[in-house]
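Engineer: sequence plus predicted model, see below.
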Amino acid sequence: MEGSRPLSQSSTAGAATPFWRALPFIIACGGLVAMASFGPRSSMGLFLTPMTEARGWSRETFAFAIAVQNLIWGIGQPFAGAFADRYGTTRVLIAGALLCGGGMMLMAWAPTPLWLHISAGLLFGVGLSASSFSIVLAAYGRIVSPEKRSIAFGIGTAAGSFGQFLFAPLGQALIDVYGWQMALLGLGGLTFILISIFSLPLKGKPTSHPSQFGGRDQTIREALSEAFSHPSYLLLVAGFFVCGFHLAFITVHLPAYIVDKGLDPSWGGWSIALIGLFNVVGSLVAGSLGQRHPKQIMLVAIYLARSAIIVFFVMLPMTPVTLMIFSASMGLLWLATVPPTSGLVAVMFGPRYMGTLFGVVFLSHQIGSFIGVWLGGLLYDTTGSYDVVWWISVGLGVFAAVVHWPIKDQAIERIMPAAE
């Protein structure tokens, strides 16, 4: 499992290239991995009401478990990225699949809040760090040539969103027919099988580029030190926090919020599914635009648009029509941040340690997710309403737009170490 070079050039070298090493097939398999990991995770909000009612727990108890999941996912992401950079993508993805599937299955049994936090929080969170689209995008970064990376990142992100579209109604249907426990068991088994199979063509790890760092390969420590001394990278880390806050709060609490407003619970599954469906379009468009336009300006526009959409959603009466309009609009912007954000990391530092460096950026995202999920449950139990968290989301969107404006969409000026 030596390193690999971009297949956009090598895959066309001759007809003898097997189809499982062809670029379109590898990108498709990576997309299926992203779909299989992101889909079930996006369905967790559907289990909030039935599980808390069955166990007699508060919403904060469930929300805290998912908040822990998001935080552990973020903490583990730089380490999972580093392992993938060093030992190869497939090994890390299969390990993540085992932990994701096992976490959901254990969650179905969890008799106490502690076991809920261990299963849905710790195990599922570690599994996501090793099997999510971040690992897939890092693999794309080493496989796809620079001029086509942005669109490849968009495809991988869109695939994860399509998983949300598929798994949200599937999860709701399984809950309705078999109950929430059997639904978790089914989703856990399906996640393990799909990721394990489709991760195989992604095998490999980045090659070193000694000529780019004074005649030798750059170390992980040097890469991290270089990144944290770069202002644009620090701003990117700060801004991605807001994306995590928005996504986690809406994913977990929107189904309960619309029930509180008088709609049938089935609208929760359809709203999450519609967000995922429209994000397929949003991610592909973001990936395409990222090849031609400044990525930081795209991020400014995305975060401002999110804030505007939330304002209208909170102020308008809750009806199926306003819910669907909100879901579709938010879906277009849902993970549209990922192609330009990951693209900026690749542009600044190259693909050598992209798994590690994007993992650090993603850690900030997941800290935001932790706070968004937990704060939603806490303030609901305290005030009986989600209104405060919605308005916090609006303010954070404006903050993210301001933070992204000064970022430079260009490679870092690397000072070569002196020859020894």
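Structural biologist: Right, received. Where do you want to start? Residues are numbered from 1 along each chain as shown.
Engineer: CA atoms for contacts and neighbours, from now on please.
Structural biologist: OK.
Engineer: so Ala82 sits against Arg352, correct?
Structural biologist: No - assessed by CA atoms under 8 Å, Ala82 is found out of contact with Arg352, at 10.4 Å.
Engineer: so what's the residue lying closest to Thr89 once chain neighbours are set aside up against?
Structural biologist: Once flanking residues are discounted, Thr89 sits nearest to Lys203: 5.3 Å by CA to CA, 6 or more residues apart in numbering. Contact partners of Lys203, counting by CA atoms under 8 Å, 6 or more residues apart in numbering, are Met1, Gly88, Thr89, Thr90, Arg91.
Engineer: tell me where the stretch 1-150 of the chain has strands.
Structural biologist: Ranges of strands in the stretch 1-150 of the chain, per DSSP state E, counting those that start in this stretch, are 3-4.
Engineer: please enumerate the helices of it.
Structural biologist: According to DSSP state H, counting those that start in this stretch, the stretch 1-150 of the chain carries its helices in the segments 7-10, 23-42, 48-55, 59-87, 89-109, 113-116, 124-131, 133-143, 149-178.
Engineer: out of the ones you listed, which one sits most buried?
Structural biologist: helix 124-131 (a mean of 31; mean count of other CA atoms under 10 Å).
Engineer: between it and helix 23-42, how many degrees?
Structural biologist: With axes from the mean of the first three to the mean of the last three CA atoms, to 10 degrees defining the directions, helix 124-131 sits at 170 degrees from helix 23-42.
Engineer: looking at the helices of the stretch 1-150 of the chain, which is closest to Gly359?
Structural biologist: helix 59-87 (4.0 Å; CA to CA).
Engineer: this is the other structure I want to compare:
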Amino acid sequence: MKPSLRPSLPLLLAAAVMLSLAMGLRQSLGLFMAPATRDLGIAVAEFTFAIAVQNLGWGLLQPFAGAAASRWGFRPVLLAGVLSYLAGLAVMALAQGGFSLLVGAGLLIGIGLACTGSGMALAVAARPVPAALRSSALGIVSAAGSVGALLAAPIGQVLAEGWGWRAGVWGFLLLGLAMIPAAWIAGRVDRVPIPALAPGESPRMAVALGRAMSHTPFLVMAGAYFVCGLQLVFLTTHLPSYLALCEQDPMLSAKALGMIGGFNVLGSLFFGWAGGRWNKGALLGGIYLVRSLVLGLYFAWAPTEASTMVFAAIMGFLWLGVAPLVSGLVVEMFGLRFQAMIQGLAFMSHQFGSFLGAFGGGVLFDLNGDYVLAWKLGVGMGLVAGAVQVAYALRGAAPPAAERPAAA
């Protein structure tokens, strides 16, 4: 019988809705940086430090969230994450200074993302689908998960311009309420049985962790993922400020973020499909190389509305396409049993890069008054990371022998 995604569609749809809102709201928080810093009387670096803490907390807690889901099930972890996310938005909307902004936009939303973001959503999506369709299913969930930015960015900008940045954050909280039923339904994945242990595979988390940390292809992938996080969070956090510095229309940043979200859909679908046919590691490295070249070309000249929208479209296509590739590589290397935890380790590296992209960009801006050094460093690191990822992938390194049967 030909494998089908139909039996798993409710779980995939719920995971996509949860991911869409979690990522869409988070990616649009940069819209509030300029008005919030003026209103609260804080420096740009204080706002970006809160976003940096959010990304760092997300990354540090992701492996623990994955381990908790392996031990106690996905549903309680997903629901706890949604509640933390909503609490973070409420604290942010009520913030009276840098500390409360740090707690809300930083710590609480970071905890929420560790339990509801791409690592957990794609781990949910990977379990109930046939192996032959897994890469495509991961691409579909990533694609559907991109719709949130299309919705959140324009709504946040309109509310902020009409009634202030706090109204925009409250609007985000109302949108975020839809994550509660989505997380509940996605939690039904706990009923799906995990494949039996492969010969030589251990049921112990510590053994799986040790294998991951000593497997060179995984470490190369995680290192390149660091630079991926640096580039993407630099953009989501600082692009609105950069466009304002260049005296562009304030709505242009919202349009650009929305364009990124729209082309995320196409990129996720394409790379999910491509990952089932070609070398996932080489595709990842190619994304990093092309993305870095596009970043350099865009920032080398003064932005216009046309160049910004073209840039956003290309970056969107190359944005979340990494997610199905990374998830698929982790399953190929280590199987499904501890996928959420091991994928969380890779994502921890990504979020260290995100911390540097958000906070480092803010520090360099405060020191220099522009983003020139920040974007040049991001481009250079991306080119190196992409070249190393491609070179290592083309060596044809195989997954650990004990794990290969488990992935099937």
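Structural biologist: Good, I have the coordinates. These numbers were taken from a predicted model, which means no experiment stands behind them.
Engineer: now render the contacts of Lys203 of structure 1 as JSON lines, adding distance to Pro320 of structure 1.
Structural biologist: Putting the contacts of Lys203 of structure 1 into JSON lines (distance: CA to CA, whole Å) gives the following:
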{"residue": "Met1", "distance to Pro320 of structure 1": "51"}
{"residue": "Gly88", "distance to Pro320 of structure 1": "46"}
{"residue": "Thr89", "distance to Pro320 of structure 1": "42"}
{"residue": "Thr90", "distance to Pro320 of structure 1": "42"}
{"residue": "Arg91", "distance to Pro320 of structure 1": "44"}
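Engineer: still on that earlier bit, want to throw the helices of the stretch 1-150 of structure 1 into TSV with distance to Tyr303 of structure 1?
Structural biologist: Output for the helices of the stretch 1-150 of structure 1, formatted as TSV (distance: least, CA to CA, whole Å):
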stretch	distance to Tyr303 of structure 1
helix 7-10	32
helix 23-42	21
helix 48-55	27
helix 59-87	21
helix 89-109	30
helix 113-116	33
helix 124-131	25
helix 133-143	20
helix 149-178	17
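Engineer: which one in structure 1 is aligned with Ser146 of structure 2?
Structural biologist: Aligned by TM-score structural alignment, Ser146 of structure 2 pairs with Ser161 of structure 1.
Engineer: list the buried residues of stretch 243-254 of structure 1.
Structural biologist: Residues of stretch 243-254 of structure 1 classed as buried: Cys243, Gly244, Phe245, His246, Leu247, Ala248, Phe249, Ile250, Thr251, Val252, His253, Leu254 (neighbour count, 16 or more other CA atoms under 10 Å).
Engineer: where in structure 2 does the host helix or strand of the fifth one fall?
Structural biologist: For Leu247 of structure 1, the host element (DSSP states H and E) is helix 231-260. Helix 231-260 of structure 1 lines up with residues 216-245 of structure 2 when matched by TM-score structural alignment.
Engineer: mean deviation, the matching stretch versus structure 1?
Structural biologist: Stretch 216-245 of structure 2, aligned to structure 1 and superposed, deviates on average by 0.5 Å (mean CA distance after the TM-score superposition for structure 1).
Engineer: what's the distance between the residue nearest the centre of structure 1 and Leu289 of structure 1?
Structural biologist: Centroid-nearest residue in structure 1: Phe133, 5.9 Å away (criterion: CA atoms, centre = their mean). Phe133 of structure 1 sits at a distance of 20 Å from Leu289 of structure 1 (criterion: CA to CA, to the nearest Å).
Engineer: residues contacting the counterpart of Gly372 of structure 1 in structure 2?
Structural biologist: When structure 2 is aligned by TM-score structural alignment, the residue opposite Gly372 of structure 1 is Gly357. By CA under 8 Å, 6+ apart, the residues touching Gly357 of structure 2 are Ala52, Gly229, Leu230, Gln231, Leu232, Val233, Phe234.
Engineer: could you redo the last one with a cut-off of 10 Å?
Structural biologist: Residues in contact with Gly357 of structure 2, defined by CA atoms under 10 Å, 6 or more residues apart in numbering, are 48, 51-52, 55, 226-238, 351, 374-375, 378.
Engineer: Val82 of structure 2 now?
Structural biologist: 18, 22, 88, 109, 111-116, 176-183.
Engineer: ok, it to His215 of structure 2 distance?
Structural biologist: Taking CA to CA, one finds Val82 of structure 2 at 33 Å from His215 of structure 2.
Engineer: neighbours of the equivalent of Ala43 of structure 2 over in structure 1, how many?
Structural biologist: Under the alignment (TM-score structural alignment), Ala43 of structure 2 maps onto Ser58 of structure 1. Using other CA atoms under 10 Å, Ser58 of structure 1 has 17 neighbouring residues.
Engineer: wait, Ser58 of structure 1 touches Gly377, no?
Structural biologist: Yes - Ser58 of structure 1 is within contact range of Gly377, at 8.5 Å (criterion: CA atoms under 10 Å).
Engineer: can you pull the buried residues of the strand or helix carrying Trp374 of structure 1?
Structural biologist: According to DSSP H and E, Trp374 of structure 1 maps onto helix 354-383. Of the residues in helix 354-383 of structure 1, 354-380 count as buried by neighbour count, 16+ other CA under 10 Å.
Engineer: one more: stretch 230-247 of structure 1?
Structural biologist: By 16+ other CA under 10 Å, the buried positions in stretch 230-247 of structure 1 come out as 232-233, 235-247.
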